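[1] Sequence first, predicted coordinates after that:
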Amino acid sequence: MTWKYAVLLPLLVASSVSAALGAASTARAERAVDVDPAVKDALDTMIQDEYEAEVIYRRVLHDFGEIRPFSNIVWAEQRHSAAIAALYRARGLPVPASRFSPENVPAYGSVREACAAALEDELENIALYDRYLERALPDDVRAAFEYNRRASLEHHVPAFRRCVARR
């Protein structure tokens, strides 16, 4: 190999890689621009709703110790927000940070009070998903929303109802 190729080949490879990465970034940016504002609104609303539930349940665990159903459902809330975060990434959008912290969510005087509030929050969560599922949504968004809604309806609501009944 002559010196010209030895010098030029790495430059050509680096240039090709840079161009490919730039094209990928441009494609992500173009996808982000093309996101339907109604879909973006749905993603924004639902990820913040899932974040809020997680922080509230963590606050309950902090205040009352590792109690069920909060100790189980807090992990489900993380999975719910992670599923929505994946929808942002698939569209080349930044995943928003949570607006919630233990300081700006409610504290409860008893476990029963926390369970009753969590039950109401889960029912409101289901109603939010219902509202968005009435709309035309991309298949991946619909699937994630249906999964999260079903988990709340079939698992979280019954668990919090049992919690209220036994306390």
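    That came through, no problem.

[2] can we go C-alpha only for contacts and neighbour counts from here?
    OK.

[3] Do a quick rundown of the helices in this protein.
    3-33, 37-64, 70-90, 111-133, 139-151, 157-166 (DSSP state H).

[4] what's the fourth one packed up against?
    It refers to helix 111-133. Here helix 111-133 touches helix 37-64, helix 139-151, helix 157-166, going by 3 or more C-alpha pairs under 8 Å, 6 or more residues apart in numbering; DSSP states H and E.

[5] run the last query once more with 7 Å
    helix 139-151, helix 157-166 (3 or more C-alpha pairs under 7 Å, 6 or more residues apart in numbering; DSSP states H and E).

[6] out of those helices, nearest to residue 73?
    helix 157-166 (8.9 Å; C-alpha to C-alpha).

[7] then this one, side by side with the first:
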Amino acid sequence: MGPLYTSKDTALETTPPVQETTSQEPATTQPIDHNVDIDPAPLTDTDKSLSLEGYGAKGALADKNLTINDMLMYAVQDEYLAHGEYLAIVDKFGSQKPYTNIISAEETHLAYLKEVYLAYGLDFPADESAGHIVVPANLLEAAETGVQAEIDNIAMYELFLTYDLPENVFEVFSALKSGSDRHLRAFQKQVDRLK
């Protein structure tokens, strides 16, 4: 195993500390919750193969033959999708919490995934989420959409974590699931407030 570093190290400065809040909570800096080995054992050819069955969390949950590369791609797609949907909600309804905070967190989630791609020498995927974004009609629907998106995202990471994963991938998926747990609570509070 090669050297480990956290996002605070200078080896890769793509991941700032996460600031996640809801309208009822003060801003807090989340601790760095993952380590990435910058020189991991290489992925096998099987682990590097890509055969997607759909897009994002819904695609991952329907896919019965997941490789490590499939999981990474589905994770990136779902994080891009959440980022794009929450940006579209802010564009339509103005700057609203928790969307503004969670947009920043989604950027951090993508940076975590980029660390893993870089560690394995894989090209980081481009954002192709635009064709999958649906903008809700009102703020209640937006909050409900956020709840469902985070439920699907959490289920995806829970599924991935049942596999025998390299430590880098396990650490990042665990950190991303924890972030989505926080996002789900924030969106559920928003739904409760708007009903």
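    Cool, the structure landed. Predicted model, so just to flag it, every value in this text is computed and none were measured.

[8] Make TSV out of the helices of the first structure and add mean neighbour count and distance to residue 98 of the first structure.
    TSV is the format used below for these (neighbours: other C-alpha atoms under 10 Å; distance: least, C-alpha to C-alpha, whole Å):
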stretch	mean neighbour count	distance to residue 98 of the first structure
helix 3-33	12	20
helix 37-64	19	6
helix 70-90	19	10
helix 111-133	18	16
helix 139-151	17	18
helix 157-166	17	23
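
[9] Help me confirm that residue 91 of the first structure comes into contact with residue 31.
    Yes - the criterion here is C-alpha atoms under 7 Å, and residue 91 of the first structure meets it with residue 31 at 5.7 Å.

[10] Quickly note the distance from the aligned partner of residue 139 of the first structure in the second structure to residue 161 of the second structure.
    Residue pairing (TM-score structural alignment): residue 139 of the first structure is matched to residue 167 of the second structure. Residue 167 of the second structure is 11 Å from residue 161 of the second structure, where distance means C-alpha to C-alpha, to the nearest Å.

[11] could you list every residue that touches residue 133 of the second structure?
    Residue 133 of the second structure is in contact with 81, 84, 85, counting by C-alpha atoms under 7 Å, 6 or more residues apart in numbering.

[12] Need the counterpart of it in the first structure.
    Under TM-score structural alignment, residue 133 of the second structure pairs with residue 105 in the first structure.

[13] do the same with residue 120 of the second structure
    Match for residue 120 of the second structure (TM-score structural alignment): residue 91.

[14] what about that match, how many neighbours?
    For residue 91 of the first structure, the count of nearby residues is 18 (other C-alpha atoms under 10 Å).

[15] hang on, the earlier thing: for the helices of the first structure, give me JSON lines that also has distance to residue 101 of the first structure.
    What follows is the helices of the first structure, written out as JSON lines (distance: least, C-alpha to C-alpha, whole Å):
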{"stretch": "helix 3-33", "distance to residue 101 of the first structure": "28"}
{"stretch": "helix 37-64", "distance to residue 101 of the first structure": "6"}
{"stretch": "helix 70-90", "distance to residue 101 of the first structure": "14"}
{"stretch": "helix 111-133", "distance to residue 101 of the first structure": "16"}
{"stretch": "helix 139-151", "distance to residue 101 of the first structure": "22"}
{"stretch": "helix 157-166", "distance to residue 101 of the first structure": "22"}
